[in-house]
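Chemist: whatever this is, show me its structure:
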Amino acid sequence: MPTDDLIAELRWRGLIHQTTDEAGLDQLLKSGQQTVYIGFDPTASSLHVGSMMQLMLLRRFQKAGHRPIALVGGATGMIGDPSGKSEERNLLSAEQLQANVAGVEAQMRRFLDFDGPNAALLLNNYEWMQGYSYLEFLRDVGKNFPVGAMMGKESVRARLGSDAGLSYTEFSYMLLQAYDFVQLCREHGCRIQAGGSDQWGNVTAGIDLGRRMLGEQLFGLTAPLLTTSDGKKMGKTERGAIWLDAERTSPYAFYQYWINVGDDDVMRCIAYLTEIEQDEYNGLADATKNDPGRNEAQKRLASWMTGFVHGEDGLASAEKATKIFFGGDIEDVSDAGLVEIFADVPSKELATSELGGEGLWIIDALQHAGLAKSGGEARRTVKEGGAYINNKRVTDMDLRLFEKDLASETVMVLRKGKRNYALLRFV
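Modeler: Coordinates of the predicted model:
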């Protein structure tokens, strides 16, 4: 029987936004192993940082002794959830949806344990919806949905009042998701649905449908959305979403995202997304308050998140890349790795022939890179000890650079002073 006080754990972490019956849910969780599910839309072939809130929530239930179901919306993904959306999504093809489902499933297996007495289940609602005819669905499910109640849902009201309006297709989404809860209760004894706070209308619709169709008391719990202190969704940068797939967001970029979280947000991220215990959390909170310049909480958040999502190798590569950016040795790094590390610094392409013959003079190299406006300025930079090639100081005014001086296949890293970087790419 589960012994951890899960509700208390979720409370101190700030992970309970709404519950349908908190006292009843707490009693149910303490009475024995329960089954809980969260749905995930397969709108891309990778999950992103926002999805981690829900994955970690399922993981917390599992670690407390309960059985999690991660439900991939192969059927509901064909419709698109209107909750929190200002306009209708473009519908994906069946082929694209299947590819997305496969990618999402593979990632979920890294977060949840699929063996043991409370092994997680990974299900796809397309399995039970694909054979359902329209007439059968209306007869079995539609008749149990009062239109007035549906119209009263915030997600529906918001879209009806917008310029985009709401199509019948999206209006039907609530029925499909509600039926998922009924199906999971009937087949797997699932009595708890969790999700983000924007899912409250769908969650309560499923609870009501379960009461009407099965005569069961079901429970719902929502967590806050992952937002910054000023209300903006986290997990996005100027370059786009922060994905859990290393091919879309490198471990270095993932690490850098968390290391740069602001002081107003870092402790909430640690509470929401990590398994750092409360005593350590309190210590990090004190450090952030008393000595914010050390960024102790950000460093801990970045290392925990990167190690958890990308493994020890991913964390090691991210930390190595970070050290390079701050002047560490550049060794065994590829072109792609250097371009990722120095994505925001100026770069210039030169012909590889520049490195042949007598080589490229360091004075010319600094000017090509834009680190000196003239030969005189370049000479002063070298003379004063402020010139670096691949993070190694240059002291020889007559230095010539050859292919052996490349940091990777085609890239040379130049630096002036502590942080003024530029890249030369030889093609």
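
Chemist: from here on, contacts and neighbour counts on C-alpha atoms
Modeler: Will do.

Chemist: sticking with residue 421, tell me its helix or strand.
Modeler: Applying DSSP states H and E as the criterion places residue 421 in strand 420-426.

Chemist: that strand packs against which elements?
Modeler: Under the contact criterion of 3 or more C-alpha pairs under 8 Å, 6 or more residues apart in numbering; DSSP states H and E, strand 420-426 touches strand 347-350, strand 411-416.

Chemist: kindly recompute the last result at 10 Å.
Modeler: In this structure, strand 420-426 makes packing contacts with helix 335-341, strand 347-350, helix 362-368, strand 387-389, strand 411-416, judged by 3 or more C-alpha pairs under 10 Å, 6 or more residues apart in numbering; DSSP states H and E.

Chemist: mean neighbour count and distance to residue 313 added to those, as CSV?
Modeler: As requested, these are exported to CSV (neighbours: other C-alpha atoms under 10 Å; distance: least, C-alpha to C-alpha, whole Å):
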stretch, mean neighbour count, distance to residue 313
helix 335-341, 16, 14
strand 347-350, 16, 29
helix 362-368, 21, 35
strand 387-389, 24, 27
strand 411-416, 23, 24
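
Chemist: kindly reformat those as a markdown table containing distance to residue 166.
Modeler: As requested, the helices and strands packed on strand 420-426 are exported to a markdown table (distance: least, C-alpha to C-alpha, whole Å):
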| stretch | distance to residue 166 |
| --- | --- |
| helix 335-341 | 41 |
| strand 347-350 | 47 |
| helix 362-368 | 56 |
| strand 387-389 | 58 |
| strand 411-416 | 52 |
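
Chemist: so which of those is nearest residue 194?
Modeler: helix 335-341 (36.7 Å; C-alpha to C-alpha).

Chemist: gap between the closest residue to residue 100 other than its chain neighbours and residue 243?
Modeler: Spatially, and ignoring its direct neighbours in sequence, residue 100 is nearest to residue 45 (3.7 Å; C-alpha to C-alpha, 6 or more residues apart in numbering). For residue 45, the distance to residue 243 (C-alpha to C-alpha, to the nearest Å) stands at 10 Å.

Chemist: could you do residue 273 as well?
Modeler: 15 Å.

Chemist: for residue 204, same thing?
Modeler: 30 Å.

Chemist: can you tell me which residue is nearest the centre of this protein?
Modeler: Relative to the mean C-alpha position of the chain, the nearest C-alpha, by C-alpha atoms, centre = their mean, is the one of residue 49, at 1.2 Å.

Chemist: I'd say that residue and residue 240 touch.
Modeler: No - shown here, residue 49 and residue 240 do not form a contact pair, counting by C-alpha atoms under 10 Å, at 11.6 Å.

Chemist: so who does residue 293 touch?
Modeler: For residue 293, the set of contacting residues under the criterion of C-alpha atoms under 10 Å, 6 or more residues apart in numbering consists of 263, 287.

Chemist: now the other sequence, so there's something to compare against:
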Amino acid sequence: MTNVYDTLNERGYIKQLTHEDEIKKILAKDKVTFYIGFDPTADSLHIGHFIAMMFMAHMQRAGHRPIALVGGGTAMIGDPSGKTDMRKMLSKEEIDYNISCIKLQLSRLIDFKDDKAILENNANWLLNLNYVDFIRDIGVHFSVNRMLAADCFKQRLEKGLSFLEFNYMLMQGYDFLMLNQKYGCTMQLGGDDQWSNIIAGMELIRKKEGKNSYGMTCALLTNSEGKKMGKTENGALWLDANKTSPYDFYQYWRNIADSDVENCLSLLTFVPMDEVRRLGALKDEKINDAKKVLAFEVTKLIHGEEEAVNARTAAEALFGGGVDMSTVPTISMPLDMKNALLMDILVHTKVLPSKAEARRLIEQGGLTINDKKIEDKNAILLDEDFKNGSVLIKKGKKKYYSLIIE
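Modeler: Down below sits the predicted model:
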């Protein structure tokens, strides 16, 4: 049986770990209960969280038990890690709704049946804490000097770190302690920006319980230039189909840089590594075959096989000269805009952010309507343009929309 450590290492997940030799041995012979935290500040996870979901899924498939800890308590404050500004405060009702959405998304990769995985909420122990007791019992074990040296605080110190946020490391360390006591959780996984918080929790367990615990961080999802991936012109690449359509999600991966294909196949799919390396080694036009595999596999994991097939079919139809309007992202305009300038319609439907961008696109020859290039910046959509009740808009080389009238 393959040690999951070797799988994680081969696929490029492991960035830092606390006790390499011990972790290798433990993962080989024991069933480990581990946890990863998810911040419920939105009603959907995004692609940056997906790498953590895959980290969990590989561990579970190897026989280990995941705890998905949603921060219903810590979200009332906000994690300063990797942030330059203080986060927006959410109500308890908003947080509870976000948690319900996140569990559905996690369930696509993690099996929660029969206690194979646990969904826990740190609000269960954080919201009823007595602050004086907490500071006496937990705060005494934290060194302010060491905390200030942590990377998660350095960035925020330049703009001003509130005492509210300064408590976050104590609370996350307390989370690890509580999960250790309640479920025998001995390992915390997380993004590399969580390293300081993970170490803090391990130290707290050692001081309070006299036990060893362990930590591993995974690489953040970055491109070959070291920049974070998952940003689109409309913001984050969300896992919720209502925020990022399956077609747009598919197209994002279909259009990534050639140099990023192998890394994304390794981290974001279960494609065997021999095949990952073969696909990643393809050159020139053939690398598009690897991108199609990547786009299909990631979309299938997030949205299901049917949506992945639909997205692939739509893309192939569009780029093959045909049009499958049913699976192209749909946008709508009100009836009273029927005789408006095409530029105004593009801005209203958020195809483009401004009239200036619309004019520039038209001047550069980058806008077509039903396969006809638009050259007049004062163009108006006519009734005859709405074939079968919709208009096919092509922006640039690869972005398509189906425009309908509400």
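
Chemist: so who does the residue nearest to residue 100 of structure 1 touch?
Modeler: If a contact means C-alpha under 10 Å, 6+ apart, then residue 45 of structure 1 has 96-107, 243, 245 as its contacts.

Chemist: ok, so of those residues, who is nearest residue 165 of structure 1?
Modeler: residue 97 (24.9 Å).

Chemist: give me every residue that touches that closest one.
Modeler: Residues in contact with residue 97 of structure 1 (C-alpha under 10 Å, 6+ apart) are 41-45, 73-75, 77-78, 91, 103.

Chemist: now the equivalent of it over in structure 2: how far from residue 130 of structure 2?
Modeler: Correspondence of residue 97 of structure 1 to structure 2, assessed by TM-score structural alignment: residue 95. In this view, residue 95 of structure 2 and residue 130 of structure 2 are 22 Å apart by C-alpha to C-alpha.

Chemist: what do you get for residue 232 of structure 2?
Modeler: 43 Å.

Chemist: which of those two has more neighbours?
Modeler: Relative neighbour count places residue 232 above the other of residue 232 of structure 2 and residue 130, with 13 against 9, counting by other C-alpha atoms under 10 Å.

Chemist: show me the contacts for whichever residue in structure 1 pairs up with that one.
Modeler: Counting by TM-score structural alignment, residue 232 of structure 2 lines up with residue 237 in structure 1. Residue 237 of structure 1 sits next to residue 257 when contact means C-alpha under 10 Å, 6+ apart.

Chemist: on that earlier part again, looks to me like the match of residue 97 of structure 1 is in a helix.
Modeler: Yes - the assignment for residue 95 of structure 2 (DSSP: H, G, I helix; E, B strand; the rest coil) places it in a helix.

Chemist: with structure 1 superposed, average distance for the helix or strand that contains residue 201 of structure 2?
Modeler: Secondary structure from DSSP H and E places residue 201 of structure 2 in helix 195-209. Average distance between helix 195-209 of structure 2 and its aligned residues in structure 1, after superposition and using mean C-alpha distance after the TM-score superposition for structure 1, equals 0.4 Å.

Chemist: can you give me the offset of that helix from its chain's centre?
Modeler: Here helix 195-209 of structure 2 shows a centroid-to-chain-centroid distance of 26 Å under the convention C-alpha atoms, centre = their mean, to the nearest Å.

Chemist: which parts of it are buried?
Modeler: Of the residues in helix 195-209 of structure 2, 195-205 count as buried by neighbour count, 16 or more other C-alpha atoms under 10 Å.

Chemist: in structure 1, what residues pair with it?
Modeler: Residues 200-214 of structure 1 are where helix 195-209 of structure 2 lands when matched by TM-score structural alignment.

Chemist: aligned to residue 45 of structure 2, what sits in structure 1?
Modeler: Checking TM-score structural alignment: residue 45 of structure 2 goes with residue 47.

Chemist: what about that match, how many residues nearby?
Modeler: Look at residue 47 of structure 1: counted by other C-alpha under 10 Å, it has 24 neighbours.

Chemist: what stretch of structure 1 does stretch 170-178 of structure 2 fall on?
Modeler: Per the alignment by TM-score structural alignment, stretch 170-178 of structure 2 matches residues 175-183 in structure 1.

Chemist: and residue 150 of structure 2, how many residues sit next to it?
Modeler: If you count neighbours by other C-alpha under 10 Å, residue 150 of structure 2 ends up with 15.

Chemist: wait, doesn't it sit right on residue 196?
Modeler: Yes - look at residue 150 of structure 2 against residue 196 with C-alpha under 10 Å: they come within range, at 6.0 Å.

Chemist: find residues that contact each of the two.
Modeler: Counting by C-alpha under 10 Å, 6+ apart, the contacts common to residue 150 of structure 2 and residue 196 are 81, 169.

Chemist: longest helix in structure 1, please.
Modeler: As assigned by DSSP state H, the longest helix anywhere in structure 1 is helix 296-325.

Chemist: return the list of helices and strands in contact with it.
Modeler: Under the contact criterion of 3+ C-alpha pairs under 10 Å, 6+ apart, the helices and strands touching helix 296-325 of structure 1 comprise helix 251-259, helix 263-273, helix 278-290, helix 335-341.

Chemist: how about a cut-off of 7 Å?
Modeler: Using 3 or more C-alpha pairs under 7 Å, 6 or more residues apart in numbering; DSSP states H and E as the contact definition, the elements that helix 296-325 of structure 1 packs against are helix 251-259, helix 263-273, helix 278-290.

Chemist: how far apart are it and its match in structure 2?
Modeler: Counting by mean C-alpha distance after the TM-score superposition for structure 1, helix 296-325 of structure 1 comes out at 1.3 Å.

Chemist: next one: that helix to chain centre, how far?
Modeler: Taking C-alpha atoms, centre = their mean, one finds helix 296-325 of structure 1 lying 15 Å from the centre of the chain it belongs to.

Chemist: which residue in structure 1 aligns with residue 6 of structure 2?
Modeler: Looking across to structure 1 (by TM-score structural alignment), residue 6 of structure 2 lines up with residue 8.

Chemist: so who does the counterpart of residue 273 of structure 1 in structure 2 touch?
Modeler: Correspondence of residue 273 of structure 1 to structure 2, assessed by TM-score structural alignment: residue 268. With C-alpha atoms under 7 Å, 6 or more residues apart in numbering as the criterion, the residues that contact residue 268 of structure 2 are 51, 54, 298.

Chemist: can you select the buried ones from those residues in PyMOL?
Modeler: Listed next is the PyMOL selection for buried residues among the contacts of residue 268 of structure 2, using 16+ other C-alpha under 10 Å:
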select buried, resi 51+54+298
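
Chemist: overlap between the contacts of residue 268 of structure 2 and structure 1?
Modeler: Of the contacts of residue 268 of structure 2, the ones still in contact in structure 1 (both residues aligned by TM-score structural alignment, their matches' C-alpha atoms under 7 Å) are 51, 54.
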